[in-house]
Structure formats: C-alpha cells, structure tokens
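> Mind folding the following:
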Amino acid sequence: MATIYISIGSNIEPHKYVKAALSELTYHLGEIRCSSVYESEAVGFDGSNFLNMVVAAETDKPIEQVVSLFKEIEQLHGRQRGAKKFSPRTIDLDLLLYDHTVTDVPVVLPRAEITYNAFVLWPLAELAPDTVHPVTQKNYQQMWAEFDKSSQHLWPIEFDWPNQ
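Predicted structure coming up:
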C-alpha cells in the first residue's frame, strides 16, 4: 500500500464541491485523513476565493489509476476539460505525493506546487509535518516555516464534514 497525498481545490460553489470530493475519495479509497480547510485568494487570475485542503489515503492502485480516478471525479462534478489553466473550477484534484516516488510519467511527482503554493504547502505541513520531501530533503513543517508567507494570503476556515 502506498500513502498518497491529494490536493483539493474549488472556487465554484466550493463548500458543495469540496464535500463532494471528500465523499468520492472516501468511497474510492476508504479512510482518508484531512487537513484543515483553507480559504485563499485566486492565484494567477482574478476570480472568487478558493477553498483548499490536502487529504491523505492509502492505496494499492498504481499512479496511472489514481490520476485517472481523479479525472473521473472531476468530470463527474462538472470540471471542464480543456479550460484555461488559471480559471474558476468546480473541483481540482491533484496527486501531490505517492509514497516517496520521484517521476515525470505519468505525472510529475512530487508535484512542483508543493514548493511554491501556500494553499498546498500549509495543509500538507499540517497533515504530514515530519514527512520529508523526496527532492528538497526537508520535512514539510520546515518547508512551511521557511516559506514567504507574505507572497500568498490564505486562512483556515470552519468546515463541516463528517470526518473533519
């Protein structure tokens, strides 16, 4: 079994779609562990604020199947394929880590956003503070402590979901 970390983000009816993503991930992967939910300003475009979080799960599925599952969940919940990279979205599921795998195929792992997006790093540091990034060789708590927090604004929010 591999430990995977998944980033969840939404800025279209975000409470609805983050809850839907959590339910889908629980259904397909079993027990998940959740970070807090954070609200952040849109990065890269003018748009509504996002809700973001990171969840951890165990899986025996290979990376290709995990990524395919995430695309299916996104499409099921109205994610438009082919939309601009920086645009509003119902749900965005990104595989951040698959154990300590470093690869470029079928996706880049660890996901580069870990090192430069506060809305990924802060919840990951909360959920897995002592886990070491396989490239930087720093743990996520240390990476968050060193992060320039003035570069992006986000804040934890109350979020009602059964496993929160």
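> CA atoms for contacts and neighbours, from now on please.
Noted.
> buried ones in the host helix or strand of Trp155?
Using DSSP states H and E, Trp155 falls within strand 154-157. Residues 154, 156 are the ones in strand 154-157 that count as buried (16 or more other CA atoms under 10 Å).
> which helices and strands sit right next to that strand?
strand 37-40 (3 or more CA pairs under 8 Å, 6 or more residues apart in numbering; DSSP states H and E).
> And the contacts of the strand it packs on?
49-53, 119, 123, 152-159 (CA atoms under 8 Å, 6 or more residues apart in numbering).
> which outside residues touch the longest helix along the chain?
If you go by DSSP state H, the chain has its longest helix at helix 14-29. Applying CA under 8 Å, 6+ apart, the external contacts of helix 14-29 come out as 8-10, 32, 50-51, 57-59, 73, 77, 90-91, 159, 161.
> And for stretch 146-163?
Identification of contacts with stretch 146-163 by CA under 8 Å, 6+ apart yields 15, 19, 34, 36-41, 117-119.
> hmm, which of those are the buried ones?
Buried members of the contacts of stretch 146-163, counted by 16+ other CA under 10 Å: 15, 34, 36-41, 118-119.
> from these, which two are the most distant?
Greatest spacing in the buried ones among the contacts of stretch 146-163, by CA to CA: Cys34 and Glu41 (20.9 Å).
> What residues sit buried inside the longest helix of the chain?
Those buried within helix 14-29 under the rule 16+ other CA under 10 Å are 14-15, 17-18, 20-25, 29.
> Downstream of it, the next helix or strand is which one?
Once the chain leaves helix 14-29, the next helix or strand it forms, by DSSP H and E, is strand 32-34.
> what's that following strand packed up against?
Applying 3+ CA pairs under 8 Å, 6+ apart, one finds that strand 32-34 contacts strand 50-59.
> Just say helix, strand or coil for Glu113.
Three-state assignment for Glu113 (DSSP: H, G, I helix; E, B strand; the rest coil): helix.
> Any idea how many residues pack against it?
14 (other CA atoms under 10 Å).
> Report how many residues lie close to Ser48.
17.
> and this one, so I can compare the two:
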Amino acid sequence: MATVVVALGSNVGDRRQHLSDAKTFLTDVSTASVTASSIYVTEPIGPSTRDFYNAVVMLHSSEQAESLIQQFKQFEANHGRSGNRPRWSARTIDLDIISYGHLVIQSDNLIIPHPEYHKRLFVLEPLRELMPEWIDPKSHATVGELIAQAPDMRITKLDLRW
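Prediction:
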C-alpha cells in the first residue's frame, strides 16, 4: 500500500464545496483514513483571474498510480472540468498526484513527482502543514527546502471547514 499525496485546487463556482466533494471522493478511493490540510486561498497562475482554493490530502492506495490518475480524471470530468481547456485555465476541480509512495514515474500519461509542484507554494505550504518531514523522492529535498526555493506568491491559510 502506498501513501499518496494529492493536491486539490478550484477557482470556479463554490470552491469550498468542490474541494469538499473531492475530499469525499478521495476518502472513498483510499484504503485507510485520509488526512487533509487546511484550505488556502492563492493567486492564480496563468490567464485565470479568480483566486484558487487549494489544499493537500494524503491517502493510501494499493492501486497502480496510472489507475488512480484515471479515476481522478473521471471525477474531474464528472465534476464539470473539461479536458480540452488551455493549460492553467479556470477549473471547478483539479486533482494532481504529487507523490505516490517513494516512486519516481515518467510515462506518457503520468509524471510523479508532479513536474511543477516544487514551484508552487499552493502545494508546498499545505504539504508542509500536513507532512512537515516530507522528502521529495526524486530530489531528496525536504518540503522546507523546496519552500525556500519556490517563487513567491500570495497565499493565505483560511479558517474554512471541509
């Protein structure tokens, strides 16, 4: 069974509800209890103009990473996310596998660790809250080291309940 770190984001509609729905889905997918960070509000990257709500969830799975990401893509589609939108566009929900155990995976459909997460405080700050001792399986950098190297962005921890 692998520990899986998943980043969640939403900037369309009821952002908190979209994250809550995703957490429920991830709880159903997990083979053990999930742990979730707080919800953060962050500035968008790219052409989107509305702030994102972001969080990180840690779950457990015995499924292959490729199977898991297919389930995530199906959930996103069922939750109103179009698969043919431009990169960094507005979205109801985005689920990204940041890490899957200690595996490093590079295939046509999946790259783990997620290729850009180390540049994103909206992933790193919730990850540090959830797993302060986490170490990147590829670079072996700690989450604290990655935060120190990440580009600055506006990020605020919210007092919202899941």
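> circling back to that earlier point, most neighbours of all the contacts of helix 14-29 of the first structure, which one?
So for those (other CA under 10 Å), the most neighbours sit at Ile91, 31 neighbours.
> Touching, Leu96 of the first structure and Thr3? I think so.
No - applying CA atoms under 8 Å as the test, Leu96 of the first structure and Thr3 come out as separate, 10.7 Å apart.
> okay, these two: which has more neighbours?
Set Leu96 of the first structure next to Thr3 and count neighbours by other CA under 10 Å: Leu96 wins out with 23 against 13.
> and that one, that's in a helix?
No - in this structure, Leu96 of the first structure is strand, not part of a helix, as judged by three-state DSSP.
> After alignment, which residue of the second structure pairs with it?
Aligned by TM-score structural alignment, Leu96 of the first structure pairs with Ile98 of the second structure.
> Might one say that its match is in contact with His114?
Yes - the criterion here is CA under 8 Å, and Ile98 of the second structure meets it with His114 at 4.8 Å.
> one step back: in the second structure, what range does the strand holding Trp155 of the first structure match?
Per the alignment by TM-score structural alignment, strand 154-157 of the first structure matches residues 155-158 in the second structure.
> Superpose on the first structure and give me the mean offset of the strand or helix carrying Gln70 of the second structure.
For Gln70 of the second structure, the enclosing helix or strand under DSSP H and E is helix 65-78. In the superposition with the first structure, the average deviation recorded for helix 65-78 of the second structure is 0.7 Å (mean CA distance after the TM-score superposition for the first structure).
> so that helix matches what in the first structure?
By TM-score structural alignment, helix 65-78 of the second structure lines up with residues 63-76 in the first structure.
> Show which residues not belonging to the matching stretch make contact with it.
Here stretch 63-76 of the first structure has contacts from 21, 24, 81, 90-95, 98, 106, using CA under 8 Å, 6+ apart.
> Would you convert those residues into CSV that also reports distance to Glu146 of the first structure?
Putting the contacts of stretch 63-76 of the first structure into CSV (distance: CA to CA, whole Å) gives the following:
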residue, distance to Glu146 of the first structure
Ala21, 30
Glu24, 34
Arg81, 35
Thr90, 31
Ile91, 29
Asp92, 26
Leu93, 26
Asp94, 23
Leu95, 23
Tyr98, 24
Pro106, 30
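> Nearest to Thr131 of the first structure among those?
Set against Thr131 of the first structure, the nearest of those by CA to CA is Tyr98 (12.1 Å).
> Report the contact partners of the closest one.
2-5, 63, 109-110.
> Any figure for the gap between it and Arg111 of the first structure?
Using CA to CA, to the nearest Å, one gets 10 Å for the distance from Tyr98 of the first structure to Arg111 of the first structure.
> what number of residues lie near the aligned partner of Thr142 of the second structure in the first structure?
For Thr142 of the second structure, the aligned position in the first structure is Asn139, judged by TM-score structural alignment. Asn139 of the first structure has 16 neighbouring residues, counting by other CA under 10 Å.
> go on, the one 4 residues further on?
Met143 of the first structure sits with 21 neighbouring residues when counted by other CA under 10 Å.
> OK, contacts around it?
Listed by CA under 8 Å, 6+ apart, the contact set of Met143 of the first structure reads 115, 121, 125.
> And the first one? What does it align with in the second structure?
What that stands for is Thr115 of the first structure. Counting by TM-score structural alignment, the partner of Thr115 of the first structure is His118.
> dump the residue contacts of its match.
By CA under 8 Å, 6+ apart, His118 of the second structure lies in contact with 124, 146-147, 150.
> And Val55 of the first structure, by the same measure?
With CA under 8 Å, 6+ apart, Val55 of the first structure has these contacts: 5-8, 32-35, 127.
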